[in-house]
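Novice: this one's sequence-less:
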C-alpha cells in the first residue's frame, strides 16, 4: 500500500516541553522537498509514550493538515491497552490519517493469541488501513511470523513493520501472508538488504537527519539496483548505528539540534544525549554528509 522511505518523525518541543509546531511544520516541508515517501507521526521516535491522548491526536491532526495529501501520513496509534489503541486509532481516522501503525503491546507481554486478538479487535473496530509493528527490543514481546500470517487475513491489516533486524524473517513472513500484504523494515542498518529481499520500504530513524540520502538508497533497492543502493547507503551506516547509542529518540533529536533543525528539548524520563556521545554522533553526521 505504501513504499519507499517513511520517516519515523521526531516531535520537536519547546524548552517548556510543549510541542513546537513551528519546527514540526518546517520538518514536514523539508521531508516532502527531500523525497520522503511517507511520514509516520507520533511513533516511538515521536515520543508517543510521553504525549498524552489529547496531544497525540493534535499532533496527528497537525501533520495531516500540513501535509495536505502530498504524501501519505501514517499515525502511530499503538498502546498496551486495547481500548486505548482503539481510541487513538479512531482519532487518527477522524483527522484524516492514511493509515495507522500499531506497536505490539509493551510491558504486559501477551501470548501470541493475545497479540492476535488485540490487533484483530482494533482492526474490526476502526476501518482504516493498519500496519503491525514488531519491535521486541523495546516491547519485550515478539510477534511471530505465524501470528502475522493469521492477522494478514484481516482485510484492513495491510502490512508489518518488522524491526528485529532478522533478515530471515522476510521470506518466512512472505510465505504466510497474502500477496498484497506489505513488509517494511524498522531496522536502518539492515534496511537495504531487507528491501532487496522483497520488502516494500522502511520506516526509518536515519531519515530524520538524511531524508534525501535514505530516499535515494531505498528507491535504488526497490528498483533492484543492489550495487547502487549499497553505495548510497554506505555513508549512512555509521548513523544507522550511532543514532542508537542511547535510547531512540535521544540521539536523533540531539543530531537535529546540532543540524539547526529543532530546539533542544525532550521529555522525561528521556534526557538529552550524554556528553560522552556528542563527538560520536557528530562524527556520524559528518560521515553522512549532513553536518
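Specialist: That came in fine, so what should we check first? Because the structure is predicted, anything quoted here is derived from the model rather than measured.
Novice: hey, let's count contacts and neighbours off CA atoms from now on
Specialist: Will do.
Novice: Tally up the residues packed near residue 102, please.
Specialist: 25 (other Cα atoms under 10 Å).
Novice: Kindly report the same for residue 269.
Specialist: By other Cα under 10 Å, 7 other residues sit near residue 269.
Novice: For it, give me its contacts.
Specialist: Counting by Cα atoms under 8 Å, 6 or more residues apart in numbering, residue 269 makes contact with nothing.
Novice: distance of it from residue 129?
Specialist: 32 Å (Cα to Cα, to the nearest Å).
Novice: for residue 217, same thing?
Specialist: Between residue 217 and residue 129 the computed distance is 26 Å (Cα to Cα).
Novice: who's more crowded, those two?
Specialist: Just comparing residue 217 and residue 129: by other Cα under 10 Å the higher neighbour count belongs to residue 217, 25 against 19.
Novice: tell me the secondary structure for the closest residue to that one other than its chain neighbours?
Specialist: Nearest-residue entry for residue 217: residue 229, 4.6 Å, with adjacent residues in sequence omitted and distances by Cα to Cα, 6 or more residues apart in numbering. Of the three states, residue 229 takes helix under DSSP: H, G, I helix; E, B strand; the rest coil.
Novice: Okay, one more to line up with it:
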C-alpha cells in the first residue's frame, strides 16, 4: 500500500545548525522548523546529505531526527535520512526513525563499497522487509560512486513500502525514463535544484531542495506553478533563482548553504571537519546573490 498522503512539492533538505564548537544547536533547529512551517514548505528531510549526516555519530544522528519530529509536532511531515553503506546499520537507523515517529525515510545508495545492481536491490528489499515505514530511494552517484539504474528502481517500486525515489543525477533524460517506467503512484523527486522545475513539468512530484533552506517561499511557488502547468511563471521564478542554485554548490554542499543561513541570522556558523567554512572569495559571490534576491543579511 502506498502512502496515504503523498509527500509532494517543495521538501527542504534541512541543514543541521551547529555552534562554533561543532555541537548541534537544537534551539536553532527549532527555529528553522518554524521558519519552514510558516513559509509553506511541504516536508522536511532531517539528516540527509545537507544535514551533515556523514559527520554525526549514530546517537547524534538519532537525536537530531528525534528533535526534528518533536519540534515539528505533526505540523509538517518529517522524512528521516537513514541510509548507510552497511545494510544492518541502515536497518537500525530506519527502525530508530520509525520508533521516534518519522513519517518516512530517505535512504541513500550504499556509498564507497560500490554494490552491483543486484546488491542494491537486495539492500533496499532487506530494509523494506525489516522496517514497516514508508521509504524513499536516493540516488546521487556524484557522491556515492554507485548509480541506481532505472531498471533497478522499477524493480524496487513493486515493494509496497518503497514509495518513491529522489534522483539527484541532474539528468533529465533519466528523470523522463523514471517517469515513463515507474508506477503512477511511485513518487519521483528531483534532487537537483537547477533542474527541479523542469523535472516537475515533465511529471515529477516535487523536489528535495538545498535552495529551499534559503528561499522556501519562492521554491514552493515555482514548484506549485509547475504542478499547475503554468510553465512560463514557474520558469520565471526559477530563472531568478538560477545563480543561487548554482552558487550553493560553489564549494562542497552544505558549506555554502550553512554560511548563507548564518548570514541570514538563522544559525551560528558551526560546521564539522572535514568540511570547512566558506572561503572569502565564495562569500562575495553569495552575498551578491542574496542582495539581488532581496534576502536580508
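Specialist: Nice, thanks for sending it over. The structure displayed is predicted, hence computed values, not measured ones.
Novice: Residue 57 of the second structure: neighbour count?
Specialist: Applying other Cα under 10 Å, I find that residue 57 of the second structure has 9 neighbouring residues.
Novice: Kindly report the same for residue 273 of the second structure.
Specialist: The number of residues packed near residue 273 of the second structure is 9, by other Cα under 10 Å.
Novice: what does the one 3 residues further on give?
Specialist: Residue 276 of the second structure is surrounded by 14 other residues when neighbours are defined as other Cα under 10 Å.
Novice: Just to check, it is in contact with residue 254?
Specialist: No: counting by Cα atoms under 8 Å, residue 254 is not a contact partner of residue 276 of the second structure; they are 9.8 Å apart.
Novice: what residue of the first structure matches up with residue 24 of the second structure?
Specialist: In the first structure, residue 24 of the second structure lines up with residue 19, judged by TM-score structural alignment.
Novice: if we can go back for a sec, what does the residue nearest to residue 217 of the first structure align to in the second structure?
Specialist: In the second structure, residue 229 of the first structure lines up with residue 234, judged by TM-score structural alignment.
Novice: what residues are up against its match?
Specialist: Residue 234 of the second structure makes contacts with 197, 221, 222, 223, 224, 225, 226, as judged by Cα under 8 Å, 6+ apart.
Novice: Would you reformat these as a markdown table and include secondary structure and distance to residue 264 of the second structure?
Specialist: Output for these, formatted as a markdown table (DSSP: H, G, I helix; E, B strand; the rest coil; distance: Cα to Cα, whole Å):
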| residue | secondary structure | distance to residue 264 of the second structure |
| --- | --- | --- |
| 197 | helix | 25 |
| 221 | helix | 21 |
| 222 | helix | 22 |
| 223 | helix | 23 |
| 224 | helix | 25 |
| 225 | helix | 27 |
| 226 | helix | 28 |
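Novice: In CSV, list those residues along with distance to residue 283 of the second structure.
Specialist: Listed next are the contacts of residue 234 of the second structure as CSV, based on distance: Cα to Cα, whole Å:
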residue, distance to residue 283 of the second structure
197, 26
221, 27
222, 26
223, 28
224, 31
225, 31
226, 31
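Novice: For the match of residue 24 of the second structure, give its distance to residue 269 of the first structure.
Specialist: 16 Å.
Novice: Give the equivalent position in the second structure for residue 105 of the first structure.
Specialist: Match for residue 105 of the first structure (TM-score structural alignment): residue 110.
Novice: Thank you, goodbye.
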